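>>> task: produce atomic coordinates for the following.
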Amino acid sequence: MSQQIQWRKSLHDYELSLGEGYVGLPNSLMKKYPAAERALSWQYLFPSAIARVDNTFNVKRRWYTSTRTLQKAVKRAIQIAGVHKHGGCHTFRHTFATELLRTGYDIRTIQELLGHTSVQTTQIYTHVVKQGPYEVRSPLD
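The predicted structure follows:
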């Protein structure tokens, strides 16, 4: 991840040198923090490849990468890696939930993290883990 942060910083520095480097912010934030739209801390970590002119303020802004672009990149990475199973961005969500269960997090915490309104939806992940009663570790161990 540090490579992505470093790359994003260098892109932002380059854009600032051109007099650009703006990011879209809600109007109230632009009023409260006028310098924020050019601050590195407000820039998207995964920015769009194209900066577009915001005609309202006549500045070039870089928005976030679209979800479709990210989905295509993940599909391409799966193919390049030679993984011969179906997968995509949503696979990360399933893996995250399964790993939390496997490492002992309680179902209610996972439910909250995934944003499920019903615990039954979260319980779907329990069949994947398949931990029997002898595989559960006591906190005292």
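>>> alpha carbons only for contacts and neighbour counts from here, please
OK.
>>> please enumerate the strands of the chain.
Along the chain, the stretches classed as strands by DSSP state E are 47-54, 59-64.
>>> longest helix of this protein?
helix 2-17 (DSSP state H).
>>> just the angle between it and strand 59-64, please?
Angle of helix 2-17 versus strand 59-64, following axes from the mean of the first three to the mean of the last three C-alpha atoms, to 10 degrees, is 170 degrees.
>>> returning to that earlier point: could I get the strands of the chain as CSV with mean neighbour count and distance to residue 128?
CSV is the format used below for the strands of the chain (neighbours: other C-alpha atoms under 10 Å; distance: least, C-alpha to C-alpha, whole Å):
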stretch, mean neighbour count, distance to residue 128
strand 47-54, 14, 35
strand 59-64, 19, 34
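>>> format those strands as TSV; extra columns: distance to residue 97.
Converted to TSV, those look like this (distance: least, C-alpha to C-alpha, whole Å):
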stretch	distance to residue 97
strand 47-54	27
strand 59-64	26
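>>> structure for this one too, so we can compare:
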Amino acid sequence: MESTPQVKPAPKLFPLIVECLQGKHYSKRTEEAYIQWIKRYILFHSKRHPREMGAAEVEAFLNHLAIEKKISASTQNQAKSALFFLYDVVLEQALPALENVTKIKVQKQLPVVLSKQEVQAILSSLDGTAWLIVSLLYGSGLRVMECLRLRVADIDFARLEIFVRDTNGHKNRITLLPASLVEPLKMHLQNVQALHNQDLNKGFGKVWMPSELAKKYPDAGKDWQWQYVFPSSRLSVEQDSGLVYRHHADEKPIQRAVKKVVAQTGIKKMVTPNTLRDSFATHLLEGGQEIKTVQQLMGHADESTTRLYTKVVNTGGRGVASPLDVI
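As a prediction, this is how the structure comes out:
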């Protein structure tokens, strides 16, 4: 008598989503954001399984976010990307073009830019690791999380370059390393390496690695070259695996430090850590750098994004002298 072939049960949805995200090298932060959007989508439709739904339900959810929740265009795009990933990659049920989604108008605002004197005032009020991080934001045009996610191998002291890993691994770029930061950064890394050696001696010393690399090189997470340039002050336990890691530092202390020194220096602008990055681009353009070069250093996909900075170059009537000042 032939035995009845056993049907392999379908994998549970959320472990499958995580597996697909990690397989595509999405960052931990993107992974968490996508999972939250997918959960909200399912709850919005009374916990129906996504396989039972399609374009109409996705459009209804995105319109709800736009009209009822009044989210921004970038937030709507993130929710949309999460749902396209769910259907196209995870469920392999490609969605058609969503033609009935209320599109939120993108409000293109001019970036807030600091003067060189204001940058100097901020940097002179910081010290230690906060000074080094903020110096890299301005000196290399890094986003806060790009800076905090830097690995030791990403710093090329000889070529004065920094390799910036895109969160999704598709748009990596190279930016400059200021010569004035070489020695401070080397001294900082000596302390980081001492901390790493302490972790190794205690049986730890591992950092998070992209899933495919982790499978291919199981011990690579303990290698010095893969350690974070700015590690967290404490170890963390991953909930799913129970493994102990030392992740990169959190961005909140940097945000607080910048906010504090801006208040102390009396700068009357809405300044965040990323304002230093905007100032990097603007000051390069003011110094005569070609817009294509700045675009590459900033990692902008479209030149129009970089051109926003040209609108704040030579401010004060776009560089035109007032007739009052020349009489």
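>>> nearest to residue 23 of the first structure, out of the strands of the first structure?
Proximity to residue 23 of the first structure (C-alpha to C-alpha) singles out strand 59-64 among the strands of the first structure, at 5.0 Å.
>>> mind listing residues that contact that closest one?
Contact partners of strand 59-64 of the first structure, identified using C-alpha atoms under 8 Å, 6 or more residues apart in numbering, comprise 20-24, 44-48, 50-54.
>>> for stretch 251-266 of the second structure, same thing?
121, 122, 125, 126, 130, 134, 144, 145, 148, 271, 272, 273.
>>> over to stretch 22-33 of the first structure?
Stretch 22-33 of the first structure is contacted from outside by 36, 37, 38, 42, 43, 44, 59, 60, 61, 62, 63, using C-alpha under 8 Å, 6+ apart.
>>> and those, which is closest to residue 1 of the first structure?
Closest to residue 1 of the first structure, out of all of the contacts of stretch 22-33 of the first structure and judged by C-alpha to C-alpha, is residue 44, at 13.7 Å.
>>> sorry, back to before: which one of the contacts of stretch 22-33 of the first structure is nearest to residue 126 of the first structure?
Of all the contacts of stretch 22-33 of the first structure, residue 44 has the smallest distance to residue 126 of the first structure: 34.6 Å, by C-alpha to C-alpha.
>>> mind telling me what that closest one corresponds to in the second structure?
Using TM-score structural alignment as the criterion, residue 44 of the first structure maps onto residue 228 of the second structure.
>>> that match and residue 291 of the second structure, how far apart?
To residue 291 of the second structure, residue 228 of the second structure is 31 Å away according to C-alpha to C-alpha, to the nearest Å.
>>> which residues of the first structure fall in helices?
2-17, 27-32, 67-80, 89-102, 107-114, 119-123, 126-129.
>>> same list, these, but as JSON lines with mean neighbour count please.
As requested, those are exported to JSON lines (neighbours: other C-alpha atoms under 10 Å):
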{"stretch": "helix 2-17", "mean neighbour count": "13"}
{"stretch": "helix 27-32", "mean neighbour count": "11"}
{"stretch": "helix 67-80", "mean neighbour count": "13"}
{"stretch": "helix 89-102", "mean neighbour count": "15"}
{"stretch": "helix 107-114", "mean neighbour count": "15"}
{"stretch": "helix 119-123", "mean neighbour count": "14"}
{"stretch": "helix 126-129", "mean neighbour count": "12"}
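>>> burial count for the residue in the second structure that residue 20 of the first structure lines up against?
Structural correspondence for residue 20 of the first structure with respect to the second structure (TM-score structural alignment): residue 204. By the criterion of other C-alpha atoms under 10 Å, residue 204 of the second structure has 17 neighbours.
>>> same question for residue 45 of the first structure.
17.
>>> for it, give me its contacts.
By C-alpha under 8 Å, 6+ apart, the neighbours of residue 45 of the first structure are 4, 5, 8, 64.
>>> hmm, back to that, next, the angle strand 47-54 makes with the longest helix of the first structure.
Going by the same axes, to 10 degrees, helix 2-17 of the first structure is angled at 20 degrees with respect to strand 47-54.
>>> quick check: helix 2-17 of the first structure compared with the second structure, mean distance?
Superposing on the second structure and averaging over aligned pairs (mean C-alpha distance after the TM-score superposition for the first structure), helix 2-17 of the first structure comes out at 1.3 Å.
>>> need the contact partners of that helix.
Here helix 2-17 of the first structure makes contact (C-alpha under 8 Å, 6+ apart) with 21, 38, 40, 45, 46.
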